[in-house]
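Engineer: Fold the stuff below for me.
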Amino acid sequence: MQIYKVGGAVRDRLLGKPVTDIDWVVVGATTEEMLAKGYRPVGSDFPVFLHPKSGEEYALARTERKSGRGYGGFTFHASPEVTLEEDLIRRDLTINAMAEDDQQNLTDPYHGQRDLEARLLRHVSPAFAEDPLRVLRVARFAARYAGLGFTVAPETLELMRQLSDSGELEALTAERSWKEISRALMEDQPQVFIEVLRACDALKVLMPEVDALFGVPQPEAHHPEIDTGVHTLSVLEQAALHKQPLTVRWACLLHDLGKGLTPKEDWPRHIAHEHTGLKLIKAVNERFKAPKDCQELALLVGQYHTHGHRALELKPSTLLELLQSFDVYRRPQRFEEFIAACEMDARGRKGLEQRSYPQADYLRGAAIAARGVAVQPLLEKGFKGPELGEAIKRERLKALKAYKEAASA
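Structural biologist: Okay, here's the model as predicted:
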């Protein structure tokens, strides 16, 4: 029995990055031997065990063969005869197909270290094209390591294109896709994830609504970058630079989908794109079964982001409707995330990345003013039921009028 550290732990150590998760592969062992040593089995698909003390995962060296469609369409073979090299060749990228023993002696049969130095994401073998999830994984790695200068090797991008054109991407489950998408959006440069998906034709398969934004012009006076797709990437980039949470990043990606539906004869204007885009946002949300908080914020940002930009001009009654839509009284955090998404949208424009966004503080102040209305005095006056609701609304409107006057003074 020989035990090796494999994959990301080896890659990140060689890159000088912190190692968090460690994967281990065991060569020359049987399931019975692992159990005898106290390892606990997990999963039923292939032999993976938890270390009796550390709880880390140890997998028996295995080979795999394509047996069906999609991510799960493989049969695995694990036995003491499977070599380390045979186990490593089934991995996706050369930089993930390295192993080291307890003395840090490197086993690198597919030249992963060379590709690390060349800053290349390159597939290990033609078997790469058997797993459609790898299209998303490579795009995610591109987003993670773009800051270090990594790019996808042309021949790997071509394999990804073949996978995109084969129909295999449609076999991916919503859960597996969302796991990769959500992780990619939280990388340092999530816009690179979208760029790589687009470069290999995967974006038009997975998110045709986002793909449709590229080539759609916007008024240059408001959007110096002109192209709606380019703007969306810039908004996503700003969201990452400002360390926004996943909910905000997801909303940033989807906020302008309605512009993809604007008839060409109306370009570069996009009248009512906030409303036309809602059905598209809903479709993308459902396709990937995004978490409820991501779904809700994306729809609200899609519908109201232009309200956010025009906050200083809004009538108190419109401002109150906006606050009500977000339920700022019970869910203040969601409104804060809306403000963040609006600010990222404003900053995601060529040359305007550093421009101040006074709307943010104005909206926060409005929410505080509306929340400051006390209910108890109204109860003491005898209001109850629907009448109480109307009385609270009147008082909040009065508070917002006073707030707007004070802010304008």
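
Engineer: only C-alpha atoms for contact and neighbour calcs from this point on.
Structural biologist: Fine.

Engineer: Strands along the stretch 251-400 of the chain, start to end?
Structural biologist: Counting by DSSP state E, counting those that start in this stretch, the stretch 251-400 of the chain has no strands at all.

Engineer: Run a quick neighbour tally on the closest residue to Asp227 other than its chain neighbours.
Structural biologist: Nearest non-adjacent residue to Asp227, counting by CA to CA, 6 or more residues apart in numbering: Pro217, 4.7 Å away. By the criterion of other CA atoms under 10 Å, Pro217 has 22 neighbours.

Engineer: correct me, but Pro217 touches Val230?
Structural biologist: No - counting by CA atoms under 8 Å, Val230 is not a contact partner of Pro217; they are 9.8 Å apart.

Engineer: surely Ser182 meets Leu246?
Structural biologist: Yes - Ser182 is within contact range of Leu246, at 7.1 Å (criterion: CA under 8 Å).

Engineer: Neighbours of Arg11, how many?
Structural biologist: Other residues lying near Arg11 total 21 when counted by other CA under 10 Å.

Engineer: again with Asp266
Structural biologist: 9.

Engineer: Check the gap between it and Asp102 for me.
Structural biologist: 65 Å (CA to CA, to the nearest Å).

Engineer: Kindly report the same for Leu163.
Structural biologist: Leu163 sits 37 Å away from Asp102, going by CA to CA.

Engineer: And for Ser67?
Structural biologist: 35 Å.

Engineer: Likewise for Glu390?
Structural biologist: In terms of CA to CA, Glu390 sits 71 Å off from Asp102.

Engineer: likewise Ala402?
Structural biologist: Noted for Ala402: a distance of 70 Å to Asp102, by CA to CA.

Engineer: in the stretch 201-350 of the chain, which spans are helices?
Structural biologist: In the stretch 201-350 of the chain, the helices defined using DSSP state H, counting those that start in this stretch lie at 203-206, 208-211, 228-241, 246-254, 273-276, 278-287, 292-309, 316-326, 332-347.

Engineer: nearest to Leu50, of those?
Structural biologist: Judged by CA to CA, the one of these that comes nearest to Leu50 is helix 246-254, at 30.4 Å.

Engineer: In this structure Phe74 contacts Phe46, no?
Structural biologist: No - with contact defined as CA under 8 Å, Phe74 does not reach Phe46; the gap is 10.7 Å.

Engineer: what's near enough to touch Ile281?
Structural biologist: Contacts for Ile281 (CA atoms under 8 Å, 6 or more residues apart in numbering) come out as 254-255, 257, 298-299, 302.

Engineer: before we go on, could you also do this sequence so I can check it against the first one:
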Amino acid sequence: MQIYKVGGAVRDRLLGRPVTDIDWVVVGASIEDMQARGFRPVGGDFPVFLHPQTGEEYALARTERKSGRGYGGFTFYASPDVSLEEDLLRRDLTINAMAEDDQGRIIDPYGGQADLQARLLRHVSPAFAEDPLRVLRVARFAARYAPLGFRVAEETLQLMRRIADSGELQALTAERSWKEISRALMEPRPDVFIQVLRDCGALAHLLPELDALFGVPQPEAHHPEVDTGVHCLMVLRQCALREQPLTVRWACLLHDLGKGLTPPEQWPRHIAHEQRGVRLIQAVNQRCKAPRDCAELAVLVGEFHTHAHRALELRPATLLELLQRFDAYRRPQRFEEFIAACEMDARGRHGLEQRDYPQAAYLRGAADAARTVAVQPLLERGLKGAELGEALARERLAALKAYKAERA
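Structural biologist: Sure thing, here's the model as predicted:
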């Protein structure tokens, strides 16, 4: 029995990055050997065990063979006669197909160290094309390592195009896709994730509503970058730079989908794109099975982001409606995330990344002013039900009128 550290732990140590999760592969052992040493089996499709002391995962060396469509369409073979090189051959990228022995020596049969030096994300073997999920994984790695200068090797990008053209991406479950998308959006360069998917043709299959935005112009006076798709990438870049949560990043990704429905003869203007975009955002949320907090914020940001941009011009009654739509009194965090998404939208424009966004402070102040209205005095007057709601709305409207007058 020989035990090796494999995959990301080896890669990140060589890159000088923090190593968080450690995976181990065991060569020359059987299931019975592992259990005899106190390892607890947890694997479903193939033998994976938990170490009796550390709880870390140890997998028997295995090979795999394509047996169906999609991410799960594989038959695995684990046996003491499977070599380390055979196990590493089934992995996705050369930089993930290295191992380290107990003496710290690197076993690198497929050129992972050379690709680390060259800053290349390159597939290990043609079997890469058998797993459609790898298209998303490679794009995610590109988003993670772009700050270090990594790029996808051209031959790997060609394989990713073949997968996209084959229709295999449609075999991915929404749960698997969302896991990769959500992780990628939280990487240092989520915009690179989307760009790589577009470069290989996968974006048109996975998020066609977003892909449709590329090449759609906007008024240059407001959007010096002009292209709506490029703008969305720039907004994502701002989200990462300002460390926004997943909810905000997802909302920013989808906020302008309605512009993809504007008839070309109306370009570069996009009148009522906010309302047109709502059904598209809802469709993407449903197809991707986005969590409820992400889905709800995305719809609200899509519908109301231009309200935020015009916040200083809004009538008190419109401000009140906005606060009520967000349930800003009971869910202040969601309203705060809305403001953050709108600020990222405003900053995601060429040359305007550092421009002040006074609308953010104004909207926060409006919400605070409306929240100062106390319910107890209205209850003491005997109001309840619809009467209480109407009275509370009148008091909040008066507070918002006073707030706006103070800042006039």
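
Engineer: quick one: TM-score?
Structural biologist: Overlay of the two chains. TM-score (TM-score structural alignment, normalised by the length of structure 2): 1.00; 408 aligned residues with a CA RMSD of 0.4 Å.

Engineer: Tabulate the helices of the stretch 201-350 of structure 1 (CSV), appending distance to Lys5 of structure 1.
Structural biologist: As requested, these are exported to CSV (distance: least, CA to CA, whole Å):
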stretch, distance to Lys5 of structure 1
helix 203-206, 34
helix 208-211, 39
helix 228-241, 31
helix 246-254, 31
helix 273-276, 50
helix 278-287, 36
helix 292-309, 36
helix 316-326, 48
helix 332-347, 40
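
Engineer: mind checking which of the ones you listed is nearest Ala360 of structure 1?
Structural biologist: The closest of the helices of the stretch 201-350 of structure 1 to Ala360 of structure 1 is helix 332-347. By CA to CA, the value is 5.9 Å.

Engineer: quick check: the closest one aligns to which part of structure 2?
Structural biologist: Aligned by TM-score structural alignment, helix 332-347 of structure 1 corresponds to residues 332-347 of structure 2.

Engineer: Can you tell me what sits against the matching stretch?
Structural biologist: 235-236, 238-239, 244, 247-249, 251-252, 297, 300-301, 305, 308-309, 323, 326-328, 352-355, 357, 360, 363-364.

Engineer: Stretch 63-70 of structure 1 too?
Structural biologist: 73-78, 82, 86-87, 90, 130-133, 168-172.

Engineer: mean deviation (superposed) between the match of helix 332-347 of structure 1 and structure 1, please.
Structural biologist: Superposed on structure 1, stretch 332-347 of structure 2 shows a mean distance of 0.2 Å to its aligned residues (mean CA distance after the TM-score superposition for structure 1).

Engineer: elements contacting the helix ranked longest in structure 1?
Structural biologist: When structure 1 is parsed with DSSP state H, its longest helix is helix 385-408. Packing contacts for helix 385-408 of structure 1, counted by 3 or more CA pairs under 8 Å, 6 or more residues apart in numbering; DSSP states H and E, involve helix 316-326, helix 359-371, helix 376-380.

Engineer: Include mean neighbour count and distance to Leu157 of structure 1 when you put these into TSV, please.
Structural biologist: Converted to TSV, these look like this (neighbours: other CA atoms under 10 Å; distance: least, CA to CA, whole Å):
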stretch	mean neighbour count	distance to Leu157 of structure 1
helix 316-326	18	42
helix 359-371	18	41
helix 376-380	11	64
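
Engineer: Mind giving me the PyMOL command for buried ones among the contacts of stretch 63-70 of structure 1?
Structural biologist: In PyMOL, this line selects whichever of these come out buried by 16 or more other CA atoms under 10 Å:
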select buried, resi 74+78+82+87+90+130+131+132+133+168+169+172
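
Engineer: In helices, which of the contacts of stretch 63-70 of structure 1 appear?
Structural biologist: Within these, membership in helices is found for 86-87, 133, as judged by DSSP H.

Engineer: which of those residues lies closest to Ala139 of structure 1?
Structural biologist: Of all these, Leu133 has the smallest distance to Ala139 of structure 1: 10.2 Å, by CA to CA.

Engineer: count of neighbours near Arg119 of structure 1?
Structural biologist: Count around Arg119 of structure 1 with other CA under 10 Å applied: 18.

Engineer: I figured it was touching Ala153, is that so?
Structural biologist: No - the criterion here is CA under 8 Å, and Arg119 of structure 1 misses it with Ala153 at 9.3 Å.

Engineer: how near is Arg37 of structure 2 to Met160 of structure 2?
Structural biologist: As judged by CA to CA, Arg37 of structure 2 and Met160 of structure 2 stand 42 Å apart.

Engineer: Out of these two, name the residue with the larger neighbour count.
Structural biologist: A count of neighbours by other CA under 10 Å puts Met160 above the other of Arg37 of structure 2 and Met160, at 27 against 10.

Engineer: tell me which element Ile181 of structure 2 falls in.
Structural biologist: Element membership for Ile181 of structure 2 (DSSP states H and E) is helix 174-185.

Engineer: Give the other helices and strands that that helix contacts.
Structural biologist: Judged by 3+ CA pairs under 8 Å, 6+ apart, the packing partners of helix 174-185 of structure 2 are helix 133-145, helix 190-199, helix 246-254, helix 273-288.

Engineer: distance from that helix to structure 1 after superposition?
Structural biologist: Following the fit onto structure 1, the mean deviation recorded for helix 174-185 of structure 2 is 0.3 Å by mean CA distance after the TM-score superposition for structure 1.

Engineer: so where is that helix in structure 1?
Structural biologist: Residue span in structure 1 matched to helix 174-185 of structure 2, by TM-score structural alignment: 174-185.

Engineer: quick one: contacts of that stretch?
Structural biologist: Outside stretch 174-185 of structure 1, the residues that touch it by CA under 8 Å, 6+ apart are 133, 136-137, 139-141, 143-144, 190-191, 193, 246, 249-250, 287-290.

Engineer: Recalculate using a threshold of 7 Å.
Structural biologist: Residues from elsewhere that reach stretch 174-185 of structure 1 (CA atoms under 7 Å, 6 or more residues apart in numbering): 136-137, 140, 143, 190, 193, 246, 249, 287-290.

Engineer: repeat for stretch 303-314 of structure 2
Structural biologist: Stretch 303-314 of structure 2 has contacts (CA under 7 Å, 6+ apart) with 274-275, 278, 342, 359, 363.

Engineer: which parts of it are buried?
Structural biologist: Neighbour counts over stretch 303-314 of structure 2 (16+ other CA under 10 Å) mark 303-305, 307-309, 311-312 as buried.
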